[in-house]
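1. with the input below, show me the fold.
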Amino acid sequence: MGGMADPKSALVLHLAAGGEPLLFPLAAEESVAVQEKIPDLLKHGGVHSVQTKDGNTVSVNFAHVAAAYIDDLSRKSRFGLTG
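-> Okay, the predicted model is just below:
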């Protein structure tokens, strides 16, 4: 368990169909690995599983994703979302 200063990395997915972006909080080490794979995943539309911060596994079909990136949720305020 970390302190308040720990970055809160999340995988942010904007679906091609539109709507609100999906956020999946990631463990710090996972966010680095996922960030490196995003360009290939978007290019090839593959399915990739990511480990969330709470230990769950989420599988994402990148064929349905218009944009994906890793964001630091502690960097700026967001409405409607609590970490």
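
2. every contact and neighbour count from this point should use C-alpha atoms.
-> Noted.

3. for the residue nearest to Ile38 when sequence neighbours are not counted, give me its contacts.
-> Computed as CA to CA, 6 or more residues apart in numbering, the closest residue to Ile38 that is not its neighbour in sequence is Ala68, at 6.8 Å. For Ala68, the contacting residues are Leu11, Val12, Leu13, His14, Ile38, Leu42, by CA atoms under 8 Å, 6 or more residues apart in numbering.

4. check the gap between Glu36 and Leu42 for me.
-> Glu36 sits 12 Å away from Leu42, going by CA to CA, to the nearest Å.

5. would you do the same for the sequence below? I want to compare the two.
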Amino acid sequence: MNAASPEKPDTAVPASAPRQPVSVWPWPITLGLLTTFGLLSALLGQHGIWLALSWVALSIPLVVTVVCLLRAWRRPSFKGGPS
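-> I've put the predicted structure just below:
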């Protein structure tokens, strides 16, 4: 019971619930597998489609990283100043 109003139960909802590991790891695992595929295709296939696949597979994690950094820099910091 709440001390301010004894007849009303306390129904406060926590500010943020912890995220489940399953919801956190799919994108890092996907980017890691894509990077591994890109490195192996660059190492094992020197010509043709393997060269193009390695460029694409290694470029996607780089683009994702740059986009995430730009979003983080544009978002104001909760500590008062720009991040």
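
6. TM between them?
-> Once superposed, chain against chain, the TM-score is 0.30 (TM-score structural alignment, normalised by the length of structure 1); 39 aligned residues with a CA RMSD of 3.4 Å.

7. re earlier: in terms of neighbours, single out the busier of Glu36 and Leu42 of structure 1.
-> Taking other CA atoms under 10 Å, Glu36 of structure 1 and Leu42 do not tie; Leu42 has more neighbours (18 against 11).

8. give the other helices and strands that the helix or strand the more buried one falls within contacts.
-> Using DSSP states H and E, Leu42 of structure 1 falls within helix 28-44. Secondary-structure packing of helix 28-44 of structure 1 (3 or more CA pairs under 8 Å, 6 or more residues apart in numbering; DSSP states H and E): strand 9-15, strand 47-51, strand 65-72.

9. got the angle for the second one vs strand 9-15?
-> For strand 47-51 of structure 1 against strand 9-15, the angle between stretch directions is 150 degrees (axes from the mean of the first three to the mean of the last three CA atoms, to 10 degrees).

10. packing partners of strand 47-51 of structure 1?
-> Counting by 3+ CA pairs under 8 Å, 6+ apart, strand 47-51 of structure 1 packs on helix 28-44, strand 57-61.

11. any idea which of those is most buried?
-> Comparing those by mean neighbour count (mean count of other CA atoms under 10 Å), helix 28-44 comes out on top with a mean of 15.

12. count the neighbours of Val12 of structure 1 for me.
-> When neighbours are defined as other CA under 10 Å, Val12 of structure 1 has 17 of them.
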